[in-house]
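# show me how the following folds:
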Amino acid sequence: MPERLSPVSYELSLSDHAEATWQVTRVSITEALNEPYRAVIDARTEAEHFDTDTLLGCDAALTLARGQGQGQGRAVCGLVSRIDFLGVGDPHLMLRFHVVPAAAVLRRSVNSRIWQQIETIEIIEQVLGAGLGDYGRELDRQGIARGHTLRDYCVQYRESDFDFVSRLLEEEGISYEFIHEAKTKLERLTLRDANGQYAELESDHGGAELPIITSNPGEADVESIQEFEWSTELGSTSVLRRDFDWQTPRHLLSAHSEGTDDRGRDRRVFAHGTRRFIKDELEERAKDQRLAAALGARVARGRSNVTAMRPGLRFRVMGHYRLDLEQEYLVTHVRHSGAEVNVSTAGTAGEAYMNEFECVPFDAPIRPAAKTPKPREYGPQTAIVTGPESEDIHTDELGRIHVQFYWQEHPSYAANASCWVRCSQSWAGMGWGAQFIPRIGMEVVVEFLEGNPDRPLVTGCVYNTEHTPPFALPDHKTQSGWRSESSPGGGGSNELRFEDAAGDEEIYLHGEKDWTIEIENDRRETIGHDESFSIGHDQTGQIGNNQTLTVACNQVETIGLSRTDAIGASALETVGVAKSVIVGTVLDERIGTNRSTAIGEDHTVSVGGDATETVAGDKSVASNKLTVESADAMSVTSAKTYSLEVTDRLTIKGDEKVIVEAAEEMVFKCGDASITLKKDGKIQIKGKDVLVKGSGNVVIKGQEVAEN
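I've put the predicted structure just below:
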């Protein structure tokens, strides 16, 4: 006759107070794939006189085993996270221990920190490596192919270390289970990303095939399944993931993992706005999400007395009346219940153990469901702009900046304190728009796209006691505007200021160096009253066509030194009344061809010293009456011919003497009469009649006097 299945015995060992012996009376263990387990253990001891609080945080190991030679049994290891004092019953101290894995204690560690340019698996190892190491545990990531996606920016924000790691694992499609080492009495968190990494369950008879025994399972000689129910439900069948990449704004990132149910119907999940990776892996993530949803839509639930039943183990059902259910499954959830009860004062022991479990078919890839919520930060916060010490402004080709958040535990204020953060501008076009780059040291307002801490956006700047407003307040509260600062080094500024004080309204513009205005077409400027300008050095202007200037009243122009006017063609100057030109020393006028002066009435020229006029060609003077008067001498010189002609009468008069002299010959002529004087002294008088008449004597003298 087969040997009856031995009862389960329980043994509890604690790393502290090893002298105490514990008798387990009741056990409740809840386990799940991708979740920390919790074992609630009621135990009693005769060692009454010690501080039970000192057991908090110590290592604990609970061993479940059947009789000798029947199976391997199993251990549940962890930390004592809570102790309930149940009282003292002579002669026993009764306590309730809550045992969890060391990873679960990381829920008590909440952090806000940033990772940049790092693989996801490295982030996980850094967080878990440090957290588990404090408790003597370690992470097992051997054989993991996933998680090597490079994240340019990853934020843990007001999030426990455990939740942060869980979320990353879910995003990467990596599951985890806990392996309990009976020898070391420690648990090991082990990562899984492929079905082949899950081990087979070893039952009491050493195999992974579990029979279904519904009638008197306690009388059987092997561990078995007593109930096995199959459940399916309508779930999501496809996933569409979409995201926006600012580096390719006209091309939306999109991936569709398609599928339908047996009736050809599609229940699609549209997920968007979650990306923060260097590489576009939306397709793989959409597929993972669809597989996880499909996995949860086909679940088997059962009850058994298999003590080795644990999440992350696979087994095969045998003896089910539905042959299609006789397949391989992966355990996902288990709830163990057990007790050791004294039934007599002699100490004879009875036993009760059972578990309820959930499992999924092992014929589909195992992917974790995305159940850990991502922290959201919907309100604005401020940060300090960072950059190299040698710079005032640190930005890239798109105007992005680095910032230091106040919640970063170890602020470095270095150039890489954060990722490159885009800055909101009032306008942003294709090579046009507004451009104000926050500078190093400024306090900026940061918000997060869809509340995602991984996607910061600078939306403004604020003043503080170090960076104060440009116009002193409250004294100048009516002033608005902009004042920049010269960079690098400061010391100068450009400024545009509006003064709105009633009666003193003003627009003020200051340029630290140059001011360049370029207008493609017309410029119109209207000034209601006066305009004044001062130029410290030169002024140069160029007009491509005409210039018209109308001055309603007077115009005064003062030139300290010289003035040069160059006119390419004609110049016309019209003076309505009078014009005066006063030259302190020399006036030099040069005309390339002709000059014409028209004077309506009188023309007076007054020369204080000498006057010289040189005409290269002919000169004509026409006048109604011409008077030439000289206070001293007057000289007229001609290189060749000098002609003096009048239409009426010519009078030459000298108050004292008139001298007319010619070097060769002089001729006085009137009609047919003439007098010729030659240089040899000969005088010839010609005429029809010659009359010599004198009121006194007439004397004729000569060497010879001839008469005809």
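
# C-alpha only now, for contacts and for neighbours.
OK.

# which SSE is Arg167 in?
With secondary structure defined by DSSP states H and E, Arg167 is part of helix 161-172.

# return the set of buried residues in the helix or strand following that helix.
Next in sequence after helix 161-172, counting helices and strands by DSSP H and E, comes strand 175-181. For strand 175-181, a neighbour-count test (16 or more other C-alpha atoms under 10 Å) marks Ser175, Tyr176, Glu177, Phe178, Ile179, His180 as buried.

# let's compare: structure for the following, please.
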Amino acid sequence: RKSASSLGSNGFNEVRIEDATGEEEVFTHAQKDEDLLTENDKDQEVKGYEDLLVKKDRKRTVEGNQTLKVIKDDAGVVEGNQTLLVRKNRDTSVEGSHDESVEGNQAMTVGRTLTAVVSQGAMENVALAKATTIGGGYSVNVGLAYNEATGGAKAMEVGAAHTEVVAGSRQEMVSKDKQVKVGGDWKTEVKKGISLTVARDLTEQVTQKSSTDVKEATAWLAKQFEVTADQLSVSVNGNVALRVEKSGNIKIFAKTFTLDGADIKFKGAKVKLEAPGASSSAQVQALRAAAVEGSPFVERCPGK
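I've put the predicted structure just below:
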């Protein structure tokens, strides 16, 4: 059935039914608008293909629930922008793999907590720079090995305290120079041995006092040993045994003083040997004479 929409118009409304075998068809044509109202349920079944073309805008409102089930593949192409608003919760479940590609920028804003659980491996590849800003605490927990590689320079800045705890061994290898600056105190505690190997020179500069406390024996081995100081003192058991002053004076403090050598020689513009008591001993007199003459003084020590 075909009817003209208005007198003198080329438009028309049409409803056509074709019953020829193999060409069955129900055709509906609306010259302008079409309104369809179903007061109750509606069932629609298409046993073949369905093609829908909307040349302008399309709007769909579902006041209840909506279920979409696709037995095979589902492909959607949006030539312009797409906006999705979920006012409550949203759950997405993928039983297989999930691939997502963004050719431009991507921004994600989470108002509260973000949790990501990966049962196996995870990899992130950033071709250029990456910046991470955390307003509160930051924690990384690695159950096994942790490897970090930086191809260029690396800088770490900590505004407050920095604590590092290593339960096992720790090794640091620096191919070139290394510099450490400490603005306050520096304390190192080693409960076992420590070994320091320097291939070239070693220089230590202390602007104030320096103290070394060794509970047991200590040894210095060198081809040449030099001590430079305004005053040098050697103490044994809390008592000063030797003092060398900046003026050139050298004092030896001893309860018993023994010189043992094959050839002992005293030489000076003025040599003064004094012994406590009224008179000098024979040894003192001999030392005095040897010093004045500049000749060596040799005496066999007892038991030699």
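
# overlay them and tell me the TM-score.
Superposed pair, TM-score by TM-score structural alignment, normalised by the length of the second structure: 0.62. Supporting alignment: 236 aligned residues with a C-alpha RMSD of 3.7 Å.

# so which of the buried residues of strand 175-181 of the first structure comes closest to Ala255 of the first structure?
Distance to Ala255 of the first structure across the buried residues of strand 175-181 of the first structure (C-alpha to C-alpha) is lowest for Ser175, with 22.8 Å.

# wait, that closest one sits on Arg167?
No: Ser175 of the first structure is not in contact with Arg167 according to C-alpha atoms under 8 Å; the separation is 10.9 Å.

# so what corresponds to Glu645 of the first structure in the second structure?
Counting by TM-score structural alignment, Glu645 of the first structure corresponds to Asp213 in the second structure.

# got it, and Ala569 of the first structure?
In the second structure, Ala569 of the first structure lines up with Gly136, judged by TM-score structural alignment.

# what's the distance between that match and Val110 of the second structure?
Applying C-alpha to C-alpha, to the nearest Å, the value for Gly136 of the second structure to Val110 of the second structure is 16 Å.

# and for the equivalent of Thr604 of the first structure over in the second structure, the neighbour number?
Taking TM-score structural alignment, Thr604 of the first structure has Gln171 as its aligned residue in the second structure. A count of nearby residues for Gln171 of the second structure, using other C-alpha atoms under 10 Å, gives 4.

# pull the contacting residues for Gln171 of the second structure.
Under the criterion of C-alpha atoms under 8 Å, 6 or more residues apart in numbering, the contact list for Gln171 of the second structure is empty.

# picking that back up, corresponding residues in the second structure for the helix holding Arg167 of the first structure?
Against the second structure, helix 161-172 of the first structure falls on no residues (TM-score structural alignment).

# ok, now stretch 94-108 of the first structure?
By TM-score structural alignment, stretch 94-108 of the first structure lines up with nothing in the second structure.

# likewise stretch 358-371 of the first structure?
Per the alignment by TM-score structural alignment, stretch 358-371 of the first structure matches no residues in the second structure.

# does Gly350 of the first structure touch Asn342 like I think?
Yes: when contacts are counted by C-alpha under 8 Å, Gly350 of the first structure is listed as touching Asn342 (6.8 Å).

# shared neighbours, those two?
Residues touching both Gly350 of the first structure and Asn342 (C-alpha under 8 Å, 6+ apart): none.

# ranges for the helices of the second structure?
Applying DSSP state H to the second structure gives helices spanning 282-293.

# check the stretch 51-200 of the first structure too.
Taking DSSP state H, counting those that start in this stretch as the test, the helices found in the stretch 51-200 of the first structure are 102-105, 120-133, 161-172.

# can I get the ones you listed in a markdown table with distance to Gly694 of the first structure and mean neighbour count?
Output for the helices of the stretch 51-200 of the first structure, formatted as a markdown table (distance: least, C-alpha to C-alpha, whole Å; neighbours: other C-alpha atoms under 10 Å):
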| stretch | distance to Gly694 of the first structure | mean neighbour count |
| --- | --- | --- |
| helix 102-105 | 159 | 24 |
| helix 120-133 | 145 | 18 |
| helix 161-172 | 148 | 22 |
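
# may I see the ones you listed arranged in TSV, with distance to Glu512 of the first structure as well?
Output for these, formatted as TSV (distance: least, C-alpha to C-alpha, whole Å):
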stretch	distance to Glu512 of the first structure
helix 102-105	61
helix 120-133	49
helix 161-172	51
